[in-house]
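Colleague: sequence-free structure coming up:
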């Protein structure tokens, strides 16, 4: 019996030695859309982590001590950049492992806010910008462009291949498949919104310009309202006048909270209130999760406008 046990231990050890080693590469992203892109790249190898919980704002998230430890400990960290996550630069100064601000990647298609408050397109390799919507500042909602998703995915694949050569072929083939799916998605989304492209709609936050630009849409106005401050009667009247002039229209807020002003602003008008979720906070981390976020965005926007 003792001899049989010894043989079993030796046999088991030989099987473990012969088994292919799994990558022990920890990837952390700041926000869900970046996690979903990384998930597509790492499909079948590992599941990347995400820093911000669902519903948290990437503009002003308050990091916990455990969050700081995660940022410092992972092998690769990806974030949009200081124009979006202004709370991160100070934390990253103490990080010794690689971190990538994707807004600075070569080949990214970037938009900037103009004097009229609207964002305009601009292609560049790298620059530094303010994180808010002041004229000339970067529109950092760049993940809503599949052009940028392709660039980000390829960067992730190259980084992972460099430190995990055993799975390099898988990372690259996953990325190729992801880019192919995005090509198909672009066509589907253009067809989905084509019939509503001329219908007016308004947003509470200018966060969707990359998506609008890609698929031939254009919001009619932005009702920028601070969550904690109620605008004065004159300002509300001016906003209602714009809605009245637009006629039947949709006004989109972002989850998880609808501005308290929304019902007052639209009461008695032929206006539909709806939501657009550009962060996809509750989207499962699957290989096609990123496509699901964009498809839902198109479906929700078109669905509201089709019902006018």
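Modeller: It's in. Keep in mind that what you see is a predicted model, and the values were worked out from it rather than measured.
Colleague: going forward, measure contacts between C-alpha atoms and count neighbours the same way
Modeller: Will do.
Colleague: quick check, residue 252 in a strand?
Modeller: Yes. Judged by DSSP: H, G, I helix; E, B strand; the rest coil, residue 252 forms part of a strand.
Colleague: Pretty sure it sits against residue 206.
Modeller: No. With contact defined as C-alpha atoms under 8 Å, residue 252 does not count as touching residue 206 (10.4 Å).
Colleague: Between these two, tell me which one has more neighbours.
Modeller: Counting neighbours by other C-alpha atoms under 10 Å for residue 252 and for residue 206 shows that residue 252 has the greater number, 24 against 19.
Colleague: take a look at this one as well, against the first:
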């Protein structure tokens, strides 16, 4: 009798061990259904096998006009970062180590060229070309020779320097709405090559913005064609392409850089010219102190007004939600007023 009891207990114990082993090796149970028959949310471990969202193309631009053109073409398909902060005059700006890293980490680097960004050659030398595509927006555009101010005591040396280095080119092509369209197209081409999956979006965005630039060009043609005067005096030689496009004559107080100080002889020539042409408005710009323009205006008994080279947005521009198109429309209104006095 005791033997039979021991056998029964042994069989019962063996059965319990087998059952326990089976439970420990079974697949984990799914989460219980939530109210309404929906399954409970997955845990972080459950979603770890899902593919990550695609990383957007990163575009780094040198200064404001290139930023605005790139932003218009990119739309929401790429992230656009501008290097030069708002309110900073870009002619003599130099990038920091952090700025250089931003360029190196970008998928596309967009700059104007034609000597506008004096630091660009150094930046390009350090780039990994297989990683970052480069857009020189002025490439292929016929450039004008620029106006550089010379010191009277160094007149001959200045001529020798210009001869040895070649003519100084005017980089301010974005102020001509027709040439701005070419810069937009160069940016569009680069984005389509770098991100072919969004090619149609880039083309659609570029076409829409170019249509706005075409309307701007028409507004300038219509608004300036019947102007009483054709000459205007401005603080620095930024408006040569615009003047050429619409049959005007720019008379700059300084050369291509707004920081240049004109010689007394140069100032005298400008004052005499302005008197002969009955110029009653002297234009200055937003990112540079207007001292020289005010000096000329005082000598003439003229007033001053803003003609914006759009090299960077000021806080006031941002507060008014102004962009490239809006500022160009303001420039047109300023020119119409001055040329019809």
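Modeller: Right, received. Where do you want to start? Keep in mind that what you see is a predicted model, and the values were worked out from it rather than measured.
Colleague: Where in structure 1 does the longest helix seen in structure 2 align, residue-wise?
Modeller: Longest helix of structure 2, by residue count under DSSP state H: helix 199-224. Under the alignment (TM-score structural alignment), helix 199-224 of structure 2 falls on residues 168-193 in structure 1.
Colleague: what do you get for stretch 82-99 of structure 2?
Modeller: Going by TM-score structural alignment: stretch 82-99 of structure 2 matches residues 50-67.
Colleague: contacts for the matching stretch?
Modeller: Identification of contacts with stretch 50-67 of structure 1 by C-alpha atoms under 8 Å, 6 or more residues apart in numbering yields 28-32, 35, 84-87, 255-256, 281-282.
Colleague: Let's see which of those end up in strands.
Modeller: Among those, DSSP state E puts 28, 29 in strands.
Colleague: Can you convert the contacts of stretch 50-67 of structure 1 into CSV and add a column each for distance to residue 222 of structure 1?
Modeller: Formatted as CSV, the contacts of stretch 50-67 of structure 1 follow (distance: C-alpha to C-alpha, whole Å):
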residue, distance to residue 222 of structure 1
28, 33
29, 29
30, 26
31, 24
32, 24
35, 28
84, 19
85, 22
86, 23
87, 25
255, 16
256, 18
281, 23
282, 25
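Colleague: what would the contacts of stretch 50-67 of structure 1 look like in CSV with distance to residue 189 of structure 1 and neighbour count?
Modeller: As requested, the contacts of stretch 50-67 of structure 1 are arranged in CSV below (distance: C-alpha to C-alpha, whole Å; neighbours: other C-alpha atoms under 10 Å):
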residue, distance to residue 189 of structure 1, neighbour count
28, 29, 24
29, 26, 25
30, 26, 22
31, 23, 24
32, 21, 26
35, 22, 25
84, 26, 23
85, 28, 20
86, 32, 17
87, 34, 16
255, 22, 18
256, 24, 13
281, 20, 18
282, 21, 12
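Colleague: And residue 86 of structure 1, what's its match in structure 2?
Modeller: That one, residue 86 of structure 1, aligns with residue 118 by TM-score structural alignment.
Colleague: Show the contacting residues for the alignment partner in structure 2 of residue 26 of structure 1.
Modeller: Matched by TM-score structural alignment, residue 26 of structure 1 corresponds to residue 58 in structure 2. Neighbouring residues of residue 58 of structure 2 by C-alpha under 8 Å, 6+ apart: 78, 79, 80, 81, 106, 107, 108.
Colleague: could you pull out the helices for structure 2?
Modeller: So, for structure 2 - with DSSP H - the helices run 2-24, 44-47, 64-74, 97-105, 120-125, 155-165, 177-194, 199-224, 240-245, 264-276, 291-300, 315-319, 324-339.
Colleague: between these, which gets nearest to residue 231 of structure 2?
Modeller: For the helices of structure 2, proximity to residue 231 of structure 2 was assessed by C-alpha to C-alpha; helix 324-339 is nearest, at 7.3 Å.
Colleague: What range does that closest one cover in structure 1?
Modeller: Residue span in structure 1 matched to helix 324-339 of structure 2, by TM-score structural alignment: 290-305.
Colleague: The matching stretch vs structure 2, mean deviation?
Modeller: The superposed stretch 290-305 of structure 1 is, by mean C-alpha distance after the TM-score superposition for structure 1, a mean 2.4 Å from where its aligned residues fall in structure 2.
Colleague: Now the match of stretch 82-99 of structure 2: buried residues?
Modeller: Residues 50, 51, 52, 54, 56, 58 are the ones in stretch 50-67 of structure 1 that count as buried (16 or more other C-alpha atoms under 10 Å).
Colleague: Find the residue at the geometric middle of structure 2.
Modeller: residue 67 (1.4 Å; C-alpha atoms, centre = their mean).
Colleague: Can you name the residues that contact whatever residue of structure 1 lines up with that one?
Modeller: In structure 1, residue 67 of structure 2 lines up with residue 35, judged by TM-score structural alignment. Applying C-alpha under 8 Å, 6+ apart to residue 35 of structure 1 gives the contacts 28, 29, 48, 49, 50, 285.
Colleague: Let me have those residues in TSV, extended by distance to residue 231 of structure 1.
Modeller: Output for the contacts of residue 35 of structure 1, formatted as TSV (distance: C-alpha to C-alpha, whole Å):
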residue	distance to residue 231 of structure 1
28	39
29	35
48	41
49	39
50	35
285	39
